[in-house]
Structures are given as C-alpha cells and as structure tokens.
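**Student:** Sharing a sequence plus its predicted fold:
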Amino acid sequence: MKIGLLILFVLFLVLPPDGIHKSLAARPSVVHIGSILRFNSTIGGASVVAIQAALEDINSDPTVLNGTTLKVDMRDTNCDDGFLGMVQALQFMETDVIAIIGPQCSTIAHIVSYVANELRVPLMSFASDATLSSIQFPFFVRTAPSDLYQMDAVAALVDYYRWKIVTAIYLDDDYGRNGIAALDDALTERRCKISYKVGFSSSAKKGDLINLLVSVSYMESRVIILHTGAGPGFKLLSLANQLSMMGNGYVWIATDWLSAYLDANSSVPAETMYGMQGVLTLRPHIPKSKMKSDLISKWSRVSKQYNHSDLRTSSYAFYVYDSVWTVARALDAFFDDGGKITFSNDSRLRDEVGGTLHLEAMSVFDMGNNLLDKIRKVNFTGASGQVQFAVTGDLIHPAYDIININGNGMRTVGYWSNYSRLLSTVLPEVLYSKPPNSSLANQRLYDVIWPGQTAQKPRGWAFPSNAKELKIGVPNRFSFKEFVTKDNVTGSMKGYCIDVFTQALALLPYPVTYKFVPFGSGTENPHYDKLVQMVEDNEFDAAIGDIAITMSRTITNDFTQPFIESGLVILAPVKKHITNSWAFLQPFTLQMWCVTGLFFLIVGAVVWVLEHRINDEFRGSPREQIITIFWYGADSNILELNISRSRLRALGSPEEYAKALKSGPKRGGVMAIVDERPYVELFLSTNCKIAVAGSDFTSRGWGFAFPRDSPLQIDLSTAILSLSENGELQRIHDKWLKTGECSADNTEFVDSDQLRLESFWGLFLICGVACVIALLIYFVTIIRKYLRHEHPEEPIPPEEPSPKKGGSKYNCRKFFSYLDHKEPPKKKQTLSSLSSTPTTPVTNFTVLEIERPVRTVRNGSVVDIED
C-alpha cells in the first residue's frame, strides 16, 4: 500500500497533470473499424488486399498502437443498385465502429456521410465525387483526389491541344453527373465547352449503347470524354471500335477508371487492348516511397492469401492502404490524449415495429470529434505519397499521370499537378520543390500515338455530313457596295468580303453547306452591332462582311484572322494653292491639328487660338461649323473618341463625302471626315482632290464573326492566312477595290501623311524672319557705334592723291576699316617722316618713338652694331 502511494506521489511530481492522465488511461486491447466495399469490382478486390496488408504491418509494429490490435469488419455493398446498396450500408452502421474505410461508390457515400455525421464516425472514403465535401459532411474525409482535380487535368489536356468543344459520355448516377458538371466548369474557365453530353444507365443494353454512339458520331466534336465505370466503359470502347469511331480524327480521353483497371488486372485480353489504341487516360500520381515499395513486394503473397491473386497494385490500393494507417496513427494520438471509446444511444433513432433496419441499435461515438481532429492532423509519408490534409479536407498535392494506350501496355506522356495546373514532363514532386510557375510556355507533353496509329494531332472536330445548313448573316449595304451587297438581279450576295469567305471555305478539308441571309433593307447601311448580337444569340451561325474587330465585340464573339486592316483615319482637303490673303493659315491648321491628333476635332482648342486671324465669315459658332466632322457610324463605335453626337453628321454615300468636304462648314459641309481606311482608300481611288490628313489613330481589322468557341473560326483563320501567303487575297483586293487611279500631278491637294518641301514652309518662314531681324538689329547697332566714333587724321603719302573728304569711296573705305578693326589703325611715326613735314607751331607735345641701334657685348663691354 505504501509502495503504491509512493509511486503515485513520484508520478505526481515528475509528470504534468496531462501526462498522469495519459499514463493512467487504459488502452483497449482491440479496436474495430469498418469497411464498405464492392467485393466483385477491381477497385473493391484490390482494396480488400490493401486493408489486410495494412493490418499486418500495423499490428506487427509495437510503436504504432502500443499493444492495441486493430481489426477491420468488411461488408459488401451493391453499387449498381443504389437502393439496395443504401440498405446494406445502413445495416452495417448498426455495429459500433469508430471509423469506416470506404465506401468506394459515390451514391452510397452520400447516404453514409449523412449517417456518419449523426453518429460522429469519421468516414475515410476514396469516392471521387466532387460534391462530397467536408463543408457539408464534416466527418467525411477524402483519402483520394477529388474529381475536381481530375476534371481540371482533363480540361488542361483539352486546352493544351487547342480543342474548343468536346463530347461527354457518362454514367447517369451521382458519380457521372457530378463529374461532368465539374468538367464543364473547368472547360469554361479555359474558354472551352461541352458541345454535347449524353448519359446512360449501368444496366443499358447493347442496342442502347449503339444508338448513343451513333448520336455522338453525328456531332461536330471528335474529342470524347468517357467518364464511366470499368464494365460499361469497355463495352462502349468495343462498340466504338466496331462503328469505326476509333480511327483517324477521333480523340478518346477516359478518366482514371481505365488506368485503375489496367493497373490492377494482370491479364487483359489482346482484343480489348487492340480496340483501345490511342486512348488517353489519367492515373493519380503515386511518387516513390519506402512504404510503396514494401507494399509492392508483399502484394503477391497477401493477394493469394485472400483469393485475389489475379489483382495487382493500383493507385486506389495505395490510397486504401494509407487510409488504414491514417486511422491507426490518429488512434495512437487519440489514446495519448486520454481518449476513450464509448458509445451512447440517440433517442431520435427508432425503427418502426417489425422493421429490419434496427435504427435503435445505432450508437453515437462519444469522442468522435476528438478522433476526427487527430485524423485531420496526421502527417506522414505513406504508400501513396505525403499523407496530409488541407483545410478543405482533401489530400495536399493532388497530381495525375497522363497515360497513352499503345500496343500491349501504357506509356506516360506527362503529368498534371494542382501546383501549377499545367501539363509537364517533370515529375510533380520535383515541381513542388521549386517556386510555382504558371506560364503556359512551360507546358509540354511527350508525343502521343492517336487513334488510327498516327502521331499527327487530330483537329478535334469535323463538319458532319448530316449537319444543318449554316445561316450566314451578310450586311446588305447601300453605299460602298464593292465590299458586300445584294445583287438585285440574281438575288445573290457579292463583293470583296464574299469572295474572301468563299475562297477560304474552298481551302477547308471538308465540305460546308451554308446559305447567305441578307441583313438590312439595302436602302441604308445596317447597324453592325446588331448583326454581331444576332450571332451571339444564335440567330446566325456566322456573320461575314466588312465587320470591324472591336474590343466590345470580341467579349461576346470570336473573330477570324483579319483579312484587311481597317484603322480609323481623317479625310480633309489640304490646299496646295492659296487664293486669298488669309488662306495661308488653312494648310497649317489642318496639318498641325488634324494630323497630330484628334484633340483639334474633339475639343476644338485651335479655333480660339486662330480666331482673331480669320475672316468674319467663319465667326459665329465655331464648334458647330469649323469642327463639324462626319463619323461613318455603320461599323464604328462612336463613343471611342468621346465626341458628342450633336457634333456628328451622317453622310450616306461617297458622293456626299466629296460634296460635304468641298462645301466646307460655312456652306453646310464638314471640316473633316473620320472613317475606316478601306472605305477611305476606295473613296480616294476616284476622288483625287481629297487626301488623308494624318495617320491611323486606331488599329483594327475586318474579320468574320462566329459564336463563342466555334471550331470553324480556327480553320477559317488558317485558310485566310493561306490566302494571304499565296497572293490570292491581294488578287481579290485588286479585283474589287482598285476602281480608279488618281494622278498626283493633277491634284490640288496633298496627303499630309507625306512630308514634302512645302510641309516645312512655316518653319522656313519663321527661321528666315528671325535671321533678317537679327541682321537688321546688328547693322543698326554697328552704324550707331560708327557714327559716334572720332576718326584721327591720317597722313597721306605724297605720291598718292589726296582723297576728297566726304566722298562715297572715302566713307566706305573708312566704314569697312572700322568693321575690320573697330577703329582705324594708328601709324608709327619716325624722325625722317617728321623732317619732311612743314613746320608748324607746337601747341601739343607728342612722344615720338625713336629707333635705337642694336647693341651687343664684346670682351666684357657693351658696343653698338654698325649697319
């Protein structure tokens, strides 16, 4: 007794209260967990072997549960019959278990998740249904990647090969429907879409499946996503091969059900593999680890022991193996914290008299929340890789292998990881060790052998032979009919744009049936925004013609490669010959303001600067007269320049263009015209006295409009590029748009885009005036200084005649002498010169410079040198 009290006292001193509680808490000798599987399936059979292998390893390791034996009670369930499967799952929940491995079926997982929440039993499920989440079901723990990630990988694959539409075939249950819904969202994010989807029952007959495939063959898309189970999936692939739907042009992408089956089954019939040549499938990526290699090495022995010798390891087997280990590690931490396994009844769970479910037998796990918390905190390296749960309840680092079925086996052509959401040939675990890089330029896959044994990437779609006739909206123009208009005699559409479209269609490798539907009355030009809107609303399958590609339109529609440039330019008369005193300002005004910007046309600030120099006939309302411009509004967004509509005037034909510009704003015309370059070039080809003032101030082009993600748009863009490269596009241009030639020698106007000598006359004038003024100021200053200067009298040699004072020659000589020296030079006078001058009274004394003899030193004395 005293010894026991002493031990308790020592423990109290040494261990903290929590430690005493842990040491005194008794661990049970046996702990039961449950498992709901479908035994007769490939995944179910592999899961049975994985669970048994995990139990052997856990129970033989004394460091895991410290003497507690872990046991798993397995129950078979029927995934094909949803109702029966739910009843079987509910009957299993009558037993007291602290955690459940499974179920593998999404339909059953939904029902069991509700029950697990009420009973507080963690559900370790590897069901991939995207709608199963820990938000709705707190006790749901997903131990395999969700279909959200798998469908993101499929969408990345579709986008990588630049396919825009796909066909989805799926099993019509929770697993299939929810998976395709996740795929639809992932494709939409990448501007792709499911153009046709069709579901079928797991009990569908052969005839039903054939009809399904025939309906798929009528669709445009040749990229088929197959999201089913192994049984119906192989039936569909076999029938598709019989219907010649596994040949050239087709793309088949199967979700991970195919890789799971091929990995787990050691022998697949040769005819089955032959019918799947070129198929792509996904497999959850399992990195290398010690637990993985240990499980593979013991798999053969354990599978024979439990009558599944025909099965091999697969990704789902690794996930199930780690699920058991996760529960074991969480239980160990649970017991260390003093956790106890106790159950209590819930009064709300009562069965009707004579019922078979025995709901009252279901018990609530009292400390289920504690065990769930320990499960979510596990962190270890298992057979499937790093076992750690994110905040969302999913495993971290989901990744997939991209598999190509070829020959008798499978070949990995790349990987997808949630880290970058891109495809790569680099292992995901290597990418996770580097900084994230989501640049599309880093995407790469190895070469794929496609159905039909070809390495050339399929186009992904085809124009079906029984497809409906395309309705092509075509503007019925009133002016500039050379571009597109309706021929009133034949009723057909003709013009430059029509020829480009028909020539591009001729280059497509498949026939396209279509009909042109005129849009507009022909008495006025139609509104093109409305035409594009009709394409968006599927009233037209496409719209062709002189349709500018603008930002507002590309938001809702797709356009082909532009077949002609259509930037906006300004038309204005830039006069070359001046006829009145004030008109010299006009060329300067137009060239300076119209060319450099639009600022002159938008705000008219130049008018106020030059108003005092112009004649009274231009006074009044300058914003309404001088800055009145015309915007050809049939195909341009008038709001791009923020010009008020009150300052715009609509002109309906090229003749009105010329008349309005010739009249000018004073006589009801306009100062300038803003229009797209193709119209301007066609107009100038027959109107030589008008030119472009300035350069393009927008950059755009004309293209053909299609609904969003139309595959025909891509092929037509390629065809237009081919027309441009082989010169056919230029030939069509010359046929319709070169209607006249203007001679530059006969025009009174010049293109202010081109710099000529007269373009700089203003600069020359300013420089010349400045130079003349500077010279005048200089000469005036010099003359004033010269006149103020006193000139000394200079002696004149006797042999020279005496110049007459005041003569022009004399004065010029003195002036230029002054310019040269600033003042006349002073002469040196000698004695000889003085002796020759007449004797005069000396009134002033002058110091004369007398020449001295040169001296030197000889024998120590200074002597003069004689001449």
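**Tutor:** The structure has been received and is ready for your questions.
**Student:** C-alpha only now, for contacts and for neighbours.
**Tutor:** Will do.
**Student:** what ranges do the strands span in the stretch 151-300 of the chain?
**Tutor:** With DSSP state E, counting those that start in this stretch, the ranges of strands along the stretch 151-300 of the chain come out as 165-171, 193-200, 223-227, 251-254, 280-284.
**Student:** Use this one as the comparison:
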Amino acid sequence: MALSPAENIHFWLTCFCIMLASTFHPTFGNVAAATPVSPGLEIVKVGVIMEQKTTTEEAISKYMGMAWSDFYSERPSYRTRLSLHFMDPQNDVVAAASAALKLIEDEEVHAIIGPLWSEQAKFVVDLGTKAQVPVISFSATSPFLCPAQRPYFVRTAYEDSFQMRAIAAIIQAYGWREVVPIYEDTEYGNGLIPFLIDAFQEVDVKIPYRSAISPSSRDDDIEDELNRLMMMPTRVFMVHMTALLGSRLFSIANGAGMLNKGTVWIVTEGLSSLLDPVEPAAVDSMQGVIGVRPHLPASSDRLRSFKKKHSICRTHDNLFALWAYDTVWALAEAVERTWNPSKTQYVRRSSTRNSPTTALDLSDVGISELGPGIAGYMRRFSMVYGLSGHFQLVNGQLQPSAFEVFNVVGRKERVIGYWIPKYGLSKIYQAATNNNFTRKEYGEYYGSGYSVPEDVLKPPIWPGDTLEQPKGWVIPVKGKTMKIGVPVTISMKEFFYIEWPDDQGQQSGATVGAPTFSGFCYDVFLEVLNELPFSISPYEFVPFMNASRQSAGSYNDLLYGIKLGEYEMVVGDTTIVANRSSYVDFSLPYSESGVSMLVAIKDDERQNMWIFLKPLRWDLWLTAGVAFVFMGLVVWVLERHNDEDFSGSQGQRLGVSLWFSFSTLVFAHREKVHNNLTRVVVVIWVFVVLIITQSYTASLASFLTVQRLQPKFVSVQDLVKNRQYVGYLGHSFVRELLIQQLKFDPSRLIGYPSIDDFHDALSKGGANGGVDAIFDETPYLRLFLAQHCNKYTLVGPVYKTDGFGFAFRQGSPLVSYFSRAVLAVTENKDKMEAIERKNSLSPDVSCRQDTAAEQADREISLENPSLGVYSFGGLFIISAAVSLSALLVELLHSRCRRDRRRTCWKSNEGLQLPLGWSKALRIMMTKEEFGDRHLMTSTYLGRDLDKNSSRIVPWRSPPVSVTTDHAGGGDASAP
C-alpha cells in the first residue's frame, strides 16, 4: 500500500531511530517461541510486543496463553496453529518500533499483537502498514489512532472517546455546569480533549480551565497545580490518567484537603481497577470518587466456565486481560479462515535479505502475503459470547456495549448504574436495555440543588463521607472574598447609591472609612441572598470608579470587568441587552425596562379663549349649519299651506323657518305643525340635535376638566427626518440603539451625565443648544417624570429590553441559583412594593393618577380628539333621507290636488251662476289646493258675496247639468 509523502517522512525517520536502537539494544534479537505445536500443522507466526514486568502484564500474557490452548482444544480439526513470539519494548517508543521491525524482518510474522501503549503503537502501525502486517492492539485506546484511517490497524479495546458521552451524561444528570479536566500530558491524555469538549458542548457544560500534568512532574509541581485549582470556584474535576500517575495525583490531592465535602471527582476507565489495579494506598485516597469503566458481564456462563476450568479465584478481573484473550481467539479464527498455502511467504524486492551481518535496508522491507487477508477478516470480526462480552469489530474498532458507573467506597468500586449508548443512564442494567432514557429529564430542582431521579443512578457516597450531593462550585474559594462590581453614578440614587462617610475625602480622592450602599437594586440583591439555598459571604462591593470617585467608564466597561476577572458578578441597574450577553451571563430580570422617548408638552389648551370650538371639527360645524338651514326650509315647504305662522312676506317666512330649526337646539320651538310629514321630519331632526348636543357637551367637559398634554413631537421618524437634536444618558447603551436601530445621525446626539440635565436640555430646545427629545430607559424617565409631572411626557413606542439583571461571568453556576431566587422575590408583590416605596420609586398618588390620565388622554389627542362629521354621518344620512322623502310625498300630493282642480273647472264651464257663487267656488278650489284658512272666513266670504249682490241657489241632487252665462245674468234650469 502506498504511503503519503508525510507518512513516508515519518516512516523513514522512525526506521532511522530503529537502526540506532538496534545498535545499542542487542537484547531485541532474543525471540522465544512461547507455544509449542505438533508436527504436520501449518504454523503461522504472530508477534507479541509487550513487557511482562507488572502484575497486569503478567496476567495479560497468561490469558493469551490460555486463549491459545482453549481455542485449539475446542477446534482440534483446524489445520493452522498460531505461534506467539514475545518481544519486550522496554517501555520505549523507539524500542517498540525496533522490536516490530525485527519481528517482520527476522521472524516474518503475519500479525502483531500490541504494544500496550498508544505512543508505541503509532510507530508499530506505520511499520505494519509498510509490510502489510496487521497490528492488533487491545490497550492502545488513544483516539489519535483511528482504525478507519489505517487499514492494517485493528483495535480490540474501547476507544477513549466512547466513555466521554457516559461522563457527560453523568454531569448532566447531576446538573453541574462546569468541569475542570485534569489529564496526563501525553498522547494518551491529550488525545481525549477534543472529544471531551464535543461531549460537554452537547450537554451545555463549560470547561473553565484545563490542567495537564506530565508523568515526569515532581510531587511539588503537582501540588502547586492543585493549589491553583483550589483558587477557582469550580469543584467538579475529571481525571484522565494512567494508574501510575493517577495514584500520585490522588495521594497529593487527598493530603491537600481536596477530597473533602463539596468536591466531585470523576475518573475515566484508566483509573479503574478493572483495567489497571491501583495501589491500596491510592485507593484510600480516592474515597467518594465516581467513574466509568466498560461493563463486564461477570455473571455470564462463558466467564464462569472459564474461571472454573483454569481455577481462577480472582474477584476482580482485568479487562485488558479479557480483551487479550478474545483478541487471540479472534486472530486464530481469522488465520484459519484466510489461510492460503500459496501465500505463506514474504515478498521482497531483492533476493538479499536483511541480516545481522549486513546493513539494514529499510527500502527492502518484506511484504506479507497473508497479512491483507487477516486484516480484512479481523476488521469485521464478531463474536457474541466473548470472554469480555459481546465482541464485535466494525471497521477495525471494537464497539462498546455498555459502561458501568462506579463509586469508590472503601477498597471496592461499587456499581451505582449503567450507561448504554442507545439508551442512556439507568441504575439497573436490564432496565437500561429495556427502557429508553435518551430524552429523560434527569434533574429537578428541589430548593437546594439538582437531584438525580432514583431510576437513573443509585445514591453515591461523595467525598467527605456524605450522601449530600455537592453543588459543584464554592464561593469563596479557599478564604477568598467574592468581589462584586457596582456602578458609581451622580444621579439615579433611587436605583443604586454609594454614600461615602467624608466629603473631604471625596474631594481629595482619599479613601477614608467604608462606604454604605442603598437603592432599589441593592435592596433586591439583599432579598435575593435570603432566598438562596446557601451563603456566598464574605463578599465585597467594588465601586467602578477612578481616583476622584467618579465612574471609571460606561456600564459596558463595568460588565466587561467580569470577563477580565476583576469581578465575580455585578450588582446594579444593569440592563440585559444582546451585545452584553456575548461576554457575561445575566440572571432573570428583576425589573421591567425598555427605551422610551421623552418630549416637552405644549401649553394647556384650557387657556384658549376659543376652546368652545375645539369639541367639533370644522367639517362638523359646517355640516351642522347646513343641516339647520336645510331643515328650516323643509319645514316651511311642508307647513306653508297649513300654518299661518309660516305665511307673510318672503323674509318673514325665511326667518320663521330658520328660527324653528335653530330653536330645536334648546328645544324652544313653539310653532305647531299640522302636517303629519312635518311631524315625522321634526322628530328625526330633534333626535339628531340631541345626539350632537350631548356629544358636544361631553367633549367640551373633557377639554375643560382634563389637562391635555400635547407633545411637541410624537414620531421618531419626524425627529430623524428633520434632523432634530436628541439626548441620552451618556454611560448607557442607548446611543448604540439610536444609531444602529433608529438610524439617528451621530452628530445630532448629545449625551448627558445625569438625568438632572434633561430638564434644562428640553427647556432650551434643539434650536437653542438643547435637545428636542430624550431617549432613555423607561425606569429612569418615569423617575424624572415624577419630579416634572406637568412639563414632559412619554410618547411613541417602547423599545423593549429585558430589564435589570445581575451579571455573572459566562458559565457561572451562580446564574441558575440567582435566577430562581429572583423569581421568588419578584413574585412576592408586597415585598417588591415595599422596596419601591422605600426607594421613592413609587410616585405620590396624585401625580401617578394625573400621569395615568394624561397617558390615556394623550392616546386620544394624538388621533385628534375633536369630533368630525364622520362620527355623525349616519344620523345626517337618516335625517336627510326622511326629509327628502317627505318633500317628495308632498310634491306628489300637491300635483294630484292641482290636477283635480283643473278637472273641476273644466267640468263647470257651461254652468251659469251668480257672481257670488262663482267666487265661492273659486275660493273652495283654492282652499283645496293651497289650504289658506283665511280665504274661508265668513267675513271674507260674506263681504265678497254682498259686494256682487247675488243670491246663492242650492244645488240639487241627483246630478245636475249647469250652464254658465258668461254674459252676466244667466239662470239655471234642470232638464
């Protein structure tokens, strides 16, 4: 297989080191065949690179021999036999690579088992890839060695990164938010960190600090590093080390008092007795430690029969030894399955073979013909009933089945639960495999911290021999006082105020005596402390000021001091905004807030002599006047023939009609109407007049009794468009909001150090060196309005912010506790109102009521409070429709009467009547047509008849034919 240029460089450098090692380490040539075999069988050489000095290494070697004998005793018909050749790497990287090269060149092995350490395995794998010899390791667990990228590397152990998800699940279950990893500064330790970070990010766990300790570190160096950790608030430590270095670490930590009550120590599988037993003295220093290790099915029939067969009485099994057993078993099966008699030799480029007497030619390393087949079979091998459990390889990597969560109690590792990749945590292995816990909420808050539900893990015994779960952090840290930053302002004393004991010291800059603190934010902080389930004392308020006791910068600068490590938290009127959350964490808000616009109001309209015209707009005044005139004309037309009051000259008739119409305003009309149509029209009109007069009266009363605060500016867009000057509080975030969101010209913005300057600025106006509007946080502006109720007002929309909150460093565990305490305080209405009254944030009742009335009235005034014609359009339409309908009916009725009169005259053209009769008939017709009463009076009629000296002759009935003598004295006769 061809190597990349980088791999070639690495390979040749390795080989150069091997040649040097071969020169100075002649013992590498000693190779012993550990397993004799019967003649007639196919012998396949397998190299084993490992030391046999420690108890663990001896156990591994023993288990490999038992695996060889057990495998072939159960399969005597197999034609192949493994021949294991052991070589000692002497705990050296170059020596391990040299041993691998000698196994390849001298013994022509077709597979290599080992070495034990990841640093050694990396070089051996490079040689194996060059010679196409599979390298199988049951202990090189570093994630840097990836079988997916190395086709001739097979790992029959769990990769270290697998256990990180289990540890992250434990941390999430107990609700800890920060963890400090302490790891071995080797490839074994460093290789885990990227996977550790990824796993913690998935459960939102922060890593505030990482501690790397070299195996060559002295005890004093380790103690100094532990003391540095003690100066930090985090008390959850995760240790990833080998047993040798880990034993030293815990012995020193226990002596320094770091395994007392309140601390949490979590270890990886490297410090589990299942992999590498820790010395008894070190175990005594690990009391209360919890950790994870691969799950070993100790109760399996396969393991019980194995122990019985080989008379093994050990209570604690070594997992590396079990993996070594299964590795030999799997390799023997792979060799048998892939054996090919024609491919049992090494292929070389030249006929000359490297020997001890000739120079080592690294370019002529032999290539195994059998190796590729063995590697391919091993990378997908699966064995359900392995000695270590389910032994399944996927792409050359052993897949984890489960992890155990253990707790060190006495000299034992008590299992308190299990973690399975598919299901999550459970205290019972069977429950974990049958129930899905992947979406389970592990933590619930009960007032004193997070607790793990009983169906997840058994309760462990924590350091300090206690069952009380540590909260994972402490304040103060080893006697260190908690520093709390506070703002320094010359105004807004109601929110946070620092009072110094001496005025002279304030002027000279000397610090004499301790200051006292007060204000709304300070009182809320004290109430929140009372709600916390623990005490954070002692703490110290650190004013954010310069030598002159003036503010040292903006609120953003104050909050950034948390990120710089100057404060642990900040207490004050700090508003929660998005850009600040990028470098600090906030608690839940304890006060509502927002940004509003403050403007001056116009003069009170009650001083206007024409205020009586304000209730109605000009269009309604005009429409009402036209309606009155129109209604007078309608009444005159309908009543001109029936009522003598509407007779006379044209001027008299017009005056009477208008008088009648306008007198309805006060319901003083006395003229009687005789026409039914007129009655209908007048009733509708009186109803219209009633509605208009009542509405006018109510509106005028509002104008006269309610103070109308008309702002000089009501629109932010108008301010931007007209380039008006706008003010803001100099140290706040409002300037960025005005520029970035509201698009104000920065040159038109003026910052003021105190809200006390707002009055003077608004009084001058933008044209006289002041401003036309002020933008600031609503609580500050309401405090300002409490002192200037009748001069200024808030207009426009409120630009929402999240309110005031306590600020902490990012990832601080205090955030969740303070947030819960803030909720408890703010939900107590009586307590919050008492704090507001104490700090004069609750204005006097009259001012508050006026402000509320002004606010409600202002919302109406901004939409023009005067009544318009549209508001009464329906009434005018109804009245006009009724009036026009009455006129139309009257017109048709008059036309009909006129037509009847004409028909009557035509029918009497031949009738001869005396002069008096003729005039009387005309009078009757005229009366029928016009309805003029005075024409029918007896005086008028008698005078007319006497004047003509005619005698009236009664008519006869039935029908009479009448002939009229137009010449003068005709008479009448019946036929």
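**Tutor:** Noted; the coordinates are in hand. A quick note: this is a predicted structure, and the numbers were derived from the prediction, not measured.
**Student:** re earlier: most packed of the strands of the stretch 151-300 of structure 1?
**Tutor:** Neighbour counts (mean count of other Cα atoms under 10 Å) averaged over each of the strands of the stretch 151-300 of structure 1 peak at strand 280-284, with a mean of 26.
**Student:** all helices for the stretch 101-250 of structure 1, in order.
**Tutor:** 106-119, 147-160, 174-189, 206-217, 230-242 (DSSP state H, counting those that start in this stretch).
**Student:** Could you export these as a markdown table, including distance to residue 543 of structure 1 and mean neighbour count?
**Tutor:** A markdown table is the format used below for the helices of the stretch 101-250 of structure 1 (distance: least, Cα to Cα, whole Å; neighbours: other Cα atoms under 10 Å):
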| stretch | distance to residue 543 of structure 1 | mean neighbour count |
| --- | --- | --- |
| helix 106-119 | 46 | 21 |
| helix 147-160 | 26 | 22 |
| helix 174-189 | 24 | 20 |
| helix 206-217 | 27 | 15 |
| helix 230-242 | 36 | 17 |
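**Student:** now those in TSV, with distance to residue 548 of structure 1?
**Tutor:** Below are the helices of the stretch 101-250 of structure 1 laid out as TSV (distance: least, Cα to Cα, whole Å):
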stretch	distance to residue 548 of structure 1
helix 106-119	50
helix 147-160	27
helix 174-189	26
helix 206-217	36
helix 230-242	44
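**Student:** so which of these gets nearest residue 36 of structure 1?
**Tutor:** Among the helices of the stretch 101-250 of structure 1, the nearest to residue 36 of structure 1 by Cα to Cα is helix 106-119 (9.2 Å).
**Student:** what range in structure 2 matches the closest one?
**Tutor:** Using TM-score structural alignment, helix 106-119 of structure 1 lines up with residues 118-131 of structure 2.
**Student:** Have a look at how far, on average, the matching stretch is from structure 1.
**Tutor:** Mean deviation of stretch 118-131 of structure 2 relative to structure 1 after superposition (mean Cα distance after the TM-score superposition for structure 1): 2.2 Å.
**Student:** Run the chain-centre distance for that stretch.
**Tutor:** Between the centre of stretch 118-131 of structure 2 and the centre of its chain there are 49 Å (Cα atoms, centre = their mean, to the nearest Å).
**Student:** Show me which residues of the longest strand along structure 2 are buried.
**Tutor:** Identified as the longest strand of structure 2 according to DSSP state E is strand 792-804. Buried residues in strand 792-804 of structure 2, counting neighbours by 16 or more other Cα atoms under 10 Å, are found at 792, 793, 794, 795, 801, 802, 803, 804.
**Student:** Now tabulate the residues you listed in JSON lines and tack on distance to residue 495 of structure 2.
**Tutor:** Shown next, in JSON lines, are these (distance: Cα to Cα, whole Å):
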{"residue": "792", "distance to residue 495 of structure 2": "22"}
{"residue": "793", "distance to residue 495 of structure 2": "21"}
{"residue": "794", "distance to residue 495 of structure 2": "20"}
{"residue": "795", "distance to residue 495 of structure 2": "24"}
{"residue": "801", "distance to residue 495 of structure 2": "17"}
{"residue": "802", "distance to residue 495 of structure 2": "17"}
{"residue": "803", "distance to residue 495 of structure 2": "13"}
{"residue": "804", "distance to residue 495 of structure 2": "10"}
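**Student:** and for the longest strand of structure 2, what are the contacting residues?
**Tutor:** Here strand 792-804 of structure 2 makes contact (Cα atoms under 8 Å, 6 or more residues apart in numbering) with 572-577, 589-601, 709, 711, 714-716, 785.
**Student:** Can I have the buried ones of those as a PyMOL selection?
**Tutor:** Of the contacts of strand 792-804 of structure 2, the buried ones go into a single PyMOL selection, burial set by 16+ other Cα under 10 Å:
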select buried, resi 572+573+574+575+576+589+590+591+593+594+595+596+597+598+599+600+601+709+711+714+716+785
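**Student:** Quick one: classify residue 400 of structure 1 as helix, strand or coil.
**Tutor:** Classification of residue 400 of structure 1 using DSSP: H, G, I helix; E, B strand; the rest coil returns strand.
**Student:** Quick check: it touching residue 422?
**Tutor:** No: Residue 400 of structure 1 lies out of contact with residue 422 (Cα atoms under 8 Å); the separation is 10.9 Å.
**Student:** Would you mind grabbing the residues shared as contacts by the two?
**Tutor:** Common contacts of residue 400 of structure 1 and residue 422 (Cα under 8 Å, 6+ apart): 153, 416.
**Student:** Quick one: distance of the helix or strand containing residue 413 of structure 2 to the chain centre.
**Tutor:** Secondary structure assignment for residue 413 of structure 2, by DSSP states H and E: strand 412-420. Distance of strand 412-420 of structure 2 from the chain centroid (Cα atoms, centre = their mean) equals 36 Å.
**Student:** go on, stretch 420-435 of structure 1?
**Tutor:** For stretch 420-435 of structure 1, the gap between its own C-alpha mean and the chain's C-alpha mean amounts to 21 Å (Cα atoms, centre = their mean).
**Student:** if we can go back for a sec, among the helices of the stretch 101-250 of structure 1, which is nearest residue 816 of structure 1?
**Tutor:** helix 147-160 (87.8 Å).
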